[in-house]
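**Q** Sequence and computational prediction follow.
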Amino acid sequence: MTDQSPAAAAPLSQRPEVLDFLLTRRSRPPKTLAPPVPGRAELTPLLQAAARVPDHGKLEPWRFIVLERGACQRLATLTAEIGAAEGRDADALAKDVAGLADAHLVVAVVLSPKDSPKIPLWEQEMSAGAVCLSLVNACLAAGWGAGWLTGWRARHGGFCARGLGLAAHESVAGFVHIGTETRPPPERPRPDMDAITIWMTE
């Protein structure tokens, strides 16, 4: 009888083009993105790809809220209202407002932790963060520009509840802006691998 155990499975085939993509990937600043944006049929498989992340206990401690043009503009108005009421720095607030007012498609990756005696909150937060990065990479691989932002609104109870309808235990792991790249992103310094890597042989 043929051994069908996972250990007997054929090794994964090499995908050098995928590794090259990962070695050269670069998030796109949201301010450099413009229409057109992916429609629902185009975005759905990208969300499916984003959801294929490590998820200890299969809790799915995350979900998506897709913010189309009208929702982005509504949230820009809410940002201005809350920011002014709290006395936030005017220049910084103006940038926050513009970031949503100019957006045509943003996916809010919601951290929705589940009660678990085995899976701590920090593991669930890391899984939600993995969803954000996977969504950015899926968009880039599909030819779209994408960038992951957080900021004060991500964990602001009033903004999350009023703007996104989140429950008290939920927050936003990331706002992923998606669109068409209007100009190449500037390169940024990359880590010195020797400085951040330790090899242990025993």
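**A** Right, received. Where do you want to start? Numbers count the residues shown, from 1 in each chain.
**Q** okay, CA-based contacts and neighbour counts for the rest of this
**A** OK.
**Q** Can you pull up the most central residue in this protein?
**A** Closest residue to the average C-alpha location of the chain: residue 132 at 2.4 Å, with CA atoms, centre = their mean.
**Q** so that one sits in a strand?
**A** No. Assessed with DSSP: H, G, I helix; E, B strand; the rest coil, residue 132 is helix; it does not lie in a strand.
**Q** list the contacts for it?
**A** For residue 132, the contacting residues are 50, 109, 148, 173, 174, 176, by CA atoms under 8 Å, 6 or more residues apart in numbering.
**Q** mind listing the strands for this protein?
**A** For the chain, applying DSSP state E gives strands covering 33-34, 62-68, 105-111, 145-149, 171-181.
**Q** could those go into JSON lines alongside distance to residue 27 and mean neighbour count?
**A** Converted to JSON lines, the strands of the chain look like this (distance: least, CA to CA, whole Å; neighbours: other CA atoms under 10 Å):
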{"stretch": "strand 33-34", "distance to residue 27": "11", "mean neighbour count": "21"}
{"stretch": "strand 62-68", "distance to residue 27": "19", "mean neighbour count": "18"}
{"stretch": "strand 105-111", "distance to residue 27": "14", "mean neighbour count": "25"}
{"stretch": "strand 145-149", "distance to residue 27": "5", "mean neighbour count": "24"}
{"stretch": "strand 171-181", "distance to residue 27": "10", "mean neighbour count": "24"}
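**Q** Put this next to the previous one:
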Amino acid sequence: MFNDRSSLPAYLASRRSAKPRDMVAPGPDAAQLDAILTLAMRTPDHGKLFPWRFVKVNDRQAYAALLERAFLAANPDARAAQVEAAIAGAHQAPTLVILLYAPQESAKIPEWEQMLSAGAVGMNLIHAAQAHGFVATWLTGWITYDETVRTALCEGSERIAGLFYIGSPGQPLEERPRPEFTAMVRTFP
């Protein structure tokens, strides 16, 4: 957690995602989660369209049942072990928030800009969770593209942008490969 602007670069340089299966309690309580989501919403949003929504998953058993129905509908011959693996995320990490991309009608703001805003909300959510002393990660996967799940969680043209797992680290966070600076940055002209 950083307490002043001088520690922000150090925080960003050391930020890591955690694996949901390795997260343990405590996660944020209701007030902390609301504060995290409020900070996440402080994001660039051309036109002030707010093209995103959050779903706080409070009933993990109901969520697991939804995932099981969806997985079996798409994979009717799945074995029990496959179903268990497909829905394992429903029981991981103390807190789960689903970010929805909710495009808004606009003659001035193209959809791709709204999509970028939703992505910025996702990154802010991770930073806000970590600023509150928790670890977080953003995942996608079959759940985010499944029509049964989308229909249960979304309204209208909304889509699932990601699953955000939040908790405390159950083990040290690992560094992952990062791109080479020179391969990713160029100068014009």
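**A** Received it, and whenever you're ready, just let me know what you need. No experiment lies behind these values; they were computed from the predicted model shown.
**Q** Under the alignment, what does the residue nearest to the centre of structure 1 map to in structure 2?
**A** Using TM-score structural alignment, the equivalent of residue 132 of structure 1 in structure 2 is residue 122.
**Q** any idea how far that match lies from residue 43 of structure 2?
**A** Note on residue 122 of structure 2: its distance to residue 43 of structure 2, by CA to CA, to the nearest Å, is 9 Å.
**Q** residues near the counterpart of residue 39 of structure 1 in structure 2, how many?
**A** Here residue 39 of structure 1 is matched to residue 29 in structure 2, going by TM-score structural alignment. As a burial measure, residue 29 of structure 2 scores 11 neighbours (other CA atoms under 10 Å).
**Q** What is the equivalent residue in structure 1 for residue 14 of structure 2?
**A** By TM-score structural alignment, residue 14 of structure 2 lines up with residue 24 in structure 1.
**Q** what's the answer for residue 71 of structure 2, then?
**A** Match for residue 71 of structure 2 (TM-score structural alignment): residue 83.
**Q** Touching, that match and residue 91? I think so.
**A** No. Here residue 83 of structure 1 lies out of contact with residue 91, judged by CA atoms under 8 Å, at a distance of 11.0 Å.
**Q** of these two, who's got more company?
**A** Remark: of residue 83 of structure 1 and residue 91, residue 83 carries more neighbours, 21 against 8, as counted by other CA under 10 Å.
**Q** how far away is the more buried one from residue 175 of structure 1?
**A** For residue 83 of structure 1, the distance to residue 175 of structure 1 (CA to CA) stands at 18 Å.
**Q** Same question for residue 33 of structure 1.
**A** 14 Å.
**Q** Then residue 154 of structure 1?
**A** Separation of residue 154 of structure 1 from residue 175 of structure 1 (CA to CA): 8 Å.
**Q** same deal with residue 113 of structure 1?
**A** Distance from residue 113 of structure 1 to residue 175 of structure 1, counting by CA to CA: 17 Å.
**Q** ok, now residue 85 of structure 1?
**A** The spacing between residue 85 of structure 1 and residue 175 of structure 1, counted by CA to CA, is 23 Å.
**Q** so what corresponds to residue 110 of structure 1 in structure 2?
**A** Correspondence of residue 110 of structure 1 to structure 2, assessed by TM-score structural alignment: residue 100.
**Q** Correct me if wrong: that match contacts residue 157.
**A** No. Residue 100 of structure 2 is beyond contact range of residue 157, at 10.0 Å (criterion: CA under 8 Å).
**Q** what's near enough to touch the closest residue to residue 67 of structure 1 other than its chain neighbours?
**A** Nearest residue to residue 67 of structure 1 in three dimensions, chain neighbours excluded: residue 106, at 5.0 Å (CA to CA, 6 or more residues apart in numbering). Taking CA under 8 Å, 6+ apart, we find residue 106 of structure 1 in contact with 66, 67, 68, 72, 175, 176, 177, 178.
**Q** all helices of structure 2, in order?
**A** All helices of structure 2, identified by DSSP state H, fall at 8-14, 30-40, 60-74, 80-87, 111-131, 142-145, 147-153, 181-184.
**Q** Contacts only, for residue 171 of structure 1.
**A** By CA under 8 Å, 6+ apart, the contact set of residue 171 of structure 1 is 110, 111, 112, 154, 155, 156, 157, 160.
**Q** Swap in 10 Å and give it another go.
**A** Going by CA atoms under 10 Å, 6 or more residues apart in numbering, residue 171 of structure 1 touches 62, 108-113, 153-157, 159-161, 164.
**Q** what residue of structure 2 takes the place of it?
**A** Match for residue 171 of structure 1 (TM-score structural alignment): residue 159.
**Q** Find residues that contact each of residue 154 and residue 175 of structure 1.
**A** By CA under 10 Å, 6+ apart, residue 154 of structure 1 and residue 175 have these common neighbours: 108, 109, 110.
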